[in-house]
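Visitor: Provided below are the primary sequence and the corresponding predicted coordinates.
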Amino acid sequence: MNDKQIALDYAKRLIACASITPATGDVFAELEAMLEPLGFDVTRFVSGEAPDGPVENLFAIRSPKTGEPGRHFAFAGHLDVVPPGEGWHSDPFTPEIRGDLLYGRGAVDMKGSIASFVAALHDIPQDAGTISLIITGDEEGPAVYGTRALIDHMQERGTIPDLCLVGEPTSVKQLGDMVKIGRRGSVNMWISVDGTQGHVAYPHMADNPIPKLVRILAAIDDIVLDNGTDWFQPSNIEITDLNVGNPAHNVIPKRAEARTSTRFNDLHTGAELVERITNLAEAMGGSVKGIVSGEAFLTPPGELSTLVSNAIEAETGILPELSTSGGTSDARFLSQICPVVEFGLCNATMHKLDEAVAVQDLDRLAVIYKRIVVAALA
C-alpha cells in the first residue's frame, strides 16, 4: 500500500462500522488497531448511565521514548454518526467509490478526517513530541459523557495538551477555505403558562393561558441581545415550538407551552440568558426551564490559527478564512483546557443522504495535518 492509499483505507474501515450515536465497540476497535502499531498507548473506557449514557470514549497518547515529552499536540474528534436515513444510492455503511468520491455515512463528519490524521502520523517520528487523540462516541448525541469525560480522564492523568485541533468538517467550497476559531453558545428554554380549564362559553369561570404565553413570546421576540462583535455575528433567539395539546374546540386549555433556542456570542453566558428570560416570563405569569448546551468560545488569532493557516496555504495555496459561524461542536469543552481550533473536510454533504468525500481531499488533508503537527511540536 502506498502512502496515498493509507487515508483512504482507514476511512473505509471506519465507515464500514455502523456507529450510529452513541457509538461503541467495533469502530473503536478499528481505530485502536490503527494506532497501536504507531506506538500509541490506547485507553478505551465507558462513561455514564441512561438516559444520556453509557458512552464509549478513546484516549490515545504517544510520547518520546527517551528524554523530555516536549510539546503536546492533540487531535480531537468523534466516531459516532447521525442515523443514515432512507434513500441512499448505496449502503451507507458499505464504503463505495463512485468516480472521485468515497460514499458512506461519516465520510466527512468525521471519520474521513480521523483517517487522514492517523495517516499523517505514519510520517511523524515518535521523538518529535507528544501526540494524543481525544475521540468520543457521543458528539452527535447529548454529549454529556463524551468529551467532558475524556477531559476528566486527561486531567486525572496529567496529560492536558498544549494545543488542540478538532477535525470537524469546516471547509465550505474547497478544502482549506475555512478554519473555525470559535463557536457561538447554545441554550434551549421551555416556557410554560398554567391556567384553569373551562368551557369557552363561560370564560369568566376559566383562565386561558394562551394569551399570556403569546404576550411572553412577543416580548421575547422583541429582544435584541446584541449587534455582534468583531468575530461573532449577532446573538439570536428563535421560537421553535408551540404546544397546547387541546383537541376540543370548545374547551379553554389548562396549560400552554413553547420552546425557544438561542445561539449567543461571547458577550453572554448561558446562565445569564436563562435568568433574563426567566425574569421576563415570571413577571408575565409564566415559568421557564433552561438547558445550556454549551458556552460561546473564541481562540483569538495567534500561534495555533497561524500554524494551521500556514499549513493549509502551503499545501493548497489558499489562505483560509477564520470564522465562528455554524453550530456547536465539542471544541466548546476543549476550549476550557487549552487553545483549540477546528479544521477538516468540506461540509456540503454532512448529515445528508449520500454523504461523500473527495478521495483526493483525504490525501491532501493528511499532508496538511502532518504539516500542522510538525509545526506545533517544533
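Guide: Arrived safely.
Visitor: drop to CA atoms for contacts and neighbour counts, all remaining ones
Guide: OK.
Visitor: which SS class is the closest residue to residue 216 other than its chain neighbours?
Guide: With sequence-adjacent residues excluded and distances taken as CA to CA, 6 or more residues apart in numbering, residue 216 is closest to residue 281, at 6.0 Å. With DSSP: H, G, I helix; E, B strand; the rest coil as the basis, the three-state label of residue 281 is helix.
Visitor: I'd say residue 281 and residue 275 touch.
Guide: No. If you go by CA atoms under 8 Å, residue 281 and residue 275 don't touch, sitting 9.9 Å apart.
Visitor: more crowded one of those two?
Guide: Per other CA atoms under 10 Å, whichever of residue 281 and residue 275 has more neighbours is residue 281, with 23 against 14.
Visitor: mind checking how far that one is from residue 193?
Guide: 9 Å (CA to CA, to the nearest Å).
Visitor: before we move on, what about residue 222?
Guide: The spacing between residue 222 and residue 193, counted by CA to CA, is 19 Å.
Visitor: do residue 169 as well
Guide: 41 Å.
Visitor: the chain: helices as residue ranges?
Guide: Using DSSP state H, the helices of the chain run over residues 3-15, 26-35, 111-121, 147-157, 209-221, 270-283, 303-316, 331-334, 359-377.
Visitor: just name the most buried of the ones you listed.
Guide: With neighbours defined as mean count of other CA atoms under 10 Å, the helices of the chain peak in mean count at helix 111-121, which reaches a mean of 27.
Visitor: picking up where we left off before, make TSV from the helices of the chain and add distance to residue 184 to it.
Guide: Output for the helices of the chain, formatted as TSV (distance: least, CA to CA, whole Å):
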stretch	distance to residue 184
helix 3-15	30
helix 26-35	30
helix 111-121	23
helix 147-157	18
helix 209-221	19
helix 270-283	11
helix 303-316	18
helix 331-334	9
helix 359-377	25
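Visitor: so which of these comes closest to residue 131?
Guide: Closest approach to residue 131 among the helices of the chain is made by helix 359-377 (8.3 Å; CA to CA).
Visitor: packing partners of that closest one?
Guide: helix 3-15, strand 72-78, helix 111-121, helix 303-316 (3 or more CA pairs under 8 Å, 6 or more residues apart in numbering; DSSP states H and E).
Visitor: below is structure B, check it against A:
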Amino acid sequence: MSVPDLNLRADPAELTAALVDMPSVSHDESLIADAVEAALRAQTRGFEISRFGNRVLARTTRGKASRVILAGHLDTVPIAGNVPSHRTVTDDEGDVLHGCGTVDMKSGLAVFLHLAATLDDPAHDLTLICYDCEEIAAKYNGLGVIEREKPEWLAGDVAILGEPTGGLIEAGCQGTLRVRLSANGTRAHSARAWMGDNAVHKLGRALATLHGYTPRRVDIDGCEYREGLSAVAVGGGVAGNVVPDEAYLDVNFRFAPDRSPEQAFEHVREVFAADLDGGVLTAEVTDSAPGALPGLANPAAAALVEAAQGRFRAKYGWTDVARFAALGVPAVNLGPGDPSLAHRADERVPVAQIHEVTGLLRRYLAG
C-alpha cells in the first residue's frame, strides 16, 4: 500500500481527520508511522529524525535553555465502524469531528505534528515522540521500549502527553495497585457444614472494611488527588453442595502520587491488618504502577500553566506521564477531547477544541 500524504501545515482538524482515516490499531501502526516519518522529513526544518520500529522520533538541537518533549501514541483501540472520519455541525455540539481516535489521541498527535512543522523559532528545543502500542499491555508500549533502548530521547525539562483532557492541563497521575486477598479453609459437604471451614465467609470482614473505608484527599502543587480503594473481583466456590476451601478478593488501590507503590501496599496492609495479622487472609500484589507528581513548580511547567491561564487539575487515571516522572522529567497531560468519549463507537472531538489546544501550545512553545 502506498504511503498516504500528510499535510502538517494544514488546519490541525483536517490533519486529525487524515490521521483517523489511516487505521492504526495496536500492533498495526506501520502505515501511519511511515506517513508521519515521511511528512516530518519533508515538511520540518532543523529536526534530527529517527525511525525505530513503529516509533518516529524527532528533535531539534538549537542550544535553547530548555527542552520540551511532545509525546503522542499512534495506535487506537479496535475500530468500531467509525472509520473513515466525518464531521457534523449541530446546535448542541457545534462543529464536531467523528471517528476512531479523534479523542484518544489523534487530535493531540495532530496538534503536535502541526506545531513541529509551523513553529519557526520556538523558545525551547523540541523533542517529538510518536510511539506505538499504548492501548494494550504495558510490555508492548513503545514509550517503554524507547526508555529501555534509547533513553537519551526522553531527556527534557518538561513532557506533554497529548492524552485527551478537554483542553485543560491534567497534571501528574495517580498510581495503581492491585492486591489479591486470599482465604483458605476446609472443604466439606454443605449438609455437614460444621465439619468444614468456609473460606468465602472469611472475606466478610474485608468487604465490610471496604464499605466503611474513607479515601484520602491530598493537595499537591494545587492539584487535589482523590484516592480510592475498591473491590474489583471476588471468587470462590466448588459446587452447590460444597463448603469452599479457597476464596479471594481482588482490591484495587488508586493512590495519590506522594505515595510509592511500596507505601501504597503498606497502607493496604494497614487497612486489612485485623485479618492479615490474624492469619485469616494473605495479601499478594498482582499489579502495580507508580504515580507521577505534577511538578508544576518546575519553571518550564509553570510557564505552561501560565499559557493555559491557570486552568489545570489533577489526573486521576494512570498515563504515560508516570514514565517521565520516574525519569525526573515533570510531565502533564494536555489534549483535545472529552476522555469519557475515548474508545467509544461515537468517539468525537469538537473542532474548536483542537484549535484551542493548538493556540495554547503555540503560545507556550513560542515563549
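Guide: Yes, it's here. Bear in mind that the values here come from a model prediction, so they are computed numbers and not experimental data.
Visitor: can you list the buried residues in stretch 279-299 of the second structure?
Guide: Using 16 or more other CA atoms under 10 Å as the test for burial, stretch 279-299 of the second structure gives 280-283, 285, 288-296.
Visitor: try stretch 236-254 of the first structure
Guide: Using 16+ other CA under 10 Å as the burial criterion, the residues of stretch 236-254 of the first structure that qualify are 236, 237, 239, 242, 251, 252, 253, 254.
Visitor: nearest residue to the middle of the second structure?
Guide: residue 319 (2.3 Å; CA atoms, centre = their mean).
Visitor: ok, it touching residue 171?
Guide: No. The pair residue 319 of the second structure and residue 171 does not pass the contact test of CA under 8 Å, sitting 10.5 Å apart.
Visitor: shared neighbours of residue 281 and residue 193 of the first structure, anything?
Guide: residue 287 (CA atoms under 8 Å, 6 or more residues apart in numbering).
Visitor: count the residues that sit near the aligned partner of residue 180 of the second structure in the first structure.
Guide: In the first structure, residue 180 of the second structure lines up with residue 190, judged by TM-score structural alignment. A count of neighbours around residue 190 of the first structure, defined by other CA under 10 Å, yields 18.
Visitor: which residue lines up with residue 264 of the second structure in the first structure?
Guide: By TM-score structural alignment, residue 264 of the second structure lines up with residue 273 in the first structure.
Visitor: same question for residue 202 of the second structure.
Guide: Aligned partner of residue 202 of the second structure by TM-score structural alignment: residue 212.
Visitor: OK, contacts around that match?
Guide: 193, 284, 285, 286.
Visitor: mind doing that once more with 7 Å?
Guide: By CA atoms under 7 Å, 6 or more residues apart in numbering, the contact set of residue 212 of the first structure is 284, 285.
Visitor: mind listing the strands for the stretch 101-250 of the first structure?
Guide: Applying DSSP state E, counting those that start in this stretch to the stretch 101-250 of the first structure gives strands spanning 101-103, 130-136, 163-166, 178-180, 182-183, 185-194, 198-199, 236-243.
Visitor: for residue 364 of the first structure, see how far away residue 316 of the first structure is.
Guide: As judged by CA to CA, residue 316 of the first structure and residue 364 of the first structure stand 8 Å apart.
Visitor: same question for residue 191 of the first structure.
Guide: When residue 191 of the first structure is compared with residue 364 of the first structure (using CA to CA), they lie 48 Å apart.
Visitor: also residue 153 of the first structure?
Guide: Distance of residue 153 of the first structure to residue 364 of the first structure, given as CA to CA: 32 Å.
Visitor: again, but for residue 100 of the first structure
Guide: 14 Å.
Visitor: sorry, back to before: out of the buried residues of stretch 279-299 of the second structure, list just those in strands.
Guide: Of these, the ones assigned to strands by DSSP state E are 282, 283, 285, 288, 289.
Visitor: make TSV out of those residues and add distance to residue 192 of the second structure.
Guide: Output for these, formatted as TSV (distance: CA to CA, whole Å):
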residue	distance to residue 192 of the second structure
282	27
283	30
285	35
288	41
289	45
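Visitor: can you tell me which of those residues comes closest to residue 157 of the second structure?
Guide: residue 289 (22.5 Å).
Visitor: now the helices and strands packed on helix 359-377 of the first structure in CSV, with distance to residue 164 of the first structure?
Guide: What follows is these, written out as CSV (distance: least, CA to CA, whole Å):
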stretch, distance to residue 164 of the first structure
helix 3-15, 21
strand 72-78, 5
helix 111-121, 13
helix 303-316, 8
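Visitor: what's the closest of these to residue 143 of the first structure?
Guide: Residue 143 of the first structure sits nearest to strand 72-78 of all these, at 10.5 Å, using CA to CA.
Visitor: which residues touch that closest one?
Guide: Here strand 72-78 of the first structure has contacts from 110, 114, 129-139, 161-167, 373, 376-377, using CA under 7 Å, 6+ apart.
Visitor: next one: stretch 29-38 of the first structure
Guide: Under CA under 7 Å, 6+ apart, the answer for stretch 29-38 of the first structure is 14, 42.
Visitor: number of nearby residues for the counterpart of residue 124 of the first structure in the second structure?
Guide: By TM-score structural alignment, residue 124 of the first structure lines up with residue 119 in the second structure. Residues near residue 119 of the second structure, counting by other CA under 10 Å, number 14.
Visitor: what about residue 119 of the second structure, distance to residue 8 of the second structure?
Guide: Distance of residue 119 of the second structure to residue 8 of the second structure, computed by CA to CA: 11 Å.
Visitor: swap in residue 202 of the second structure?
Guide: From residue 202 of the second structure across to residue 8 of the second structure, the span is 60 Å (CA to CA).
Visitor: right, and residue 102 of the second structure touches residue 351 too?
Guide: No. With contact defined as CA atoms under 7 Å, residue 102 of the second structure does not count as touching residue 351 (10.1 Å).
Visitor: burial measure for the closest residue to residue 229 of the second structure other than its chain neighbours, as a count.
Guide: Computed as CA to CA, 6+ apart, the closest residue to residue 229 of the second structure that is not its neighbour in sequence is residue 253, at 4.5 Å. Look at residue 253 of the second structure: counted by other CA under 10 Å, it has 24 neighbours.
Visitor: isn't residue 253 of the second structure up against residue 179?
Guide: No. Residue 253 of the second structure is not in contact with residue 179 according to CA under 7 Å; the separation is 8.1 Å.
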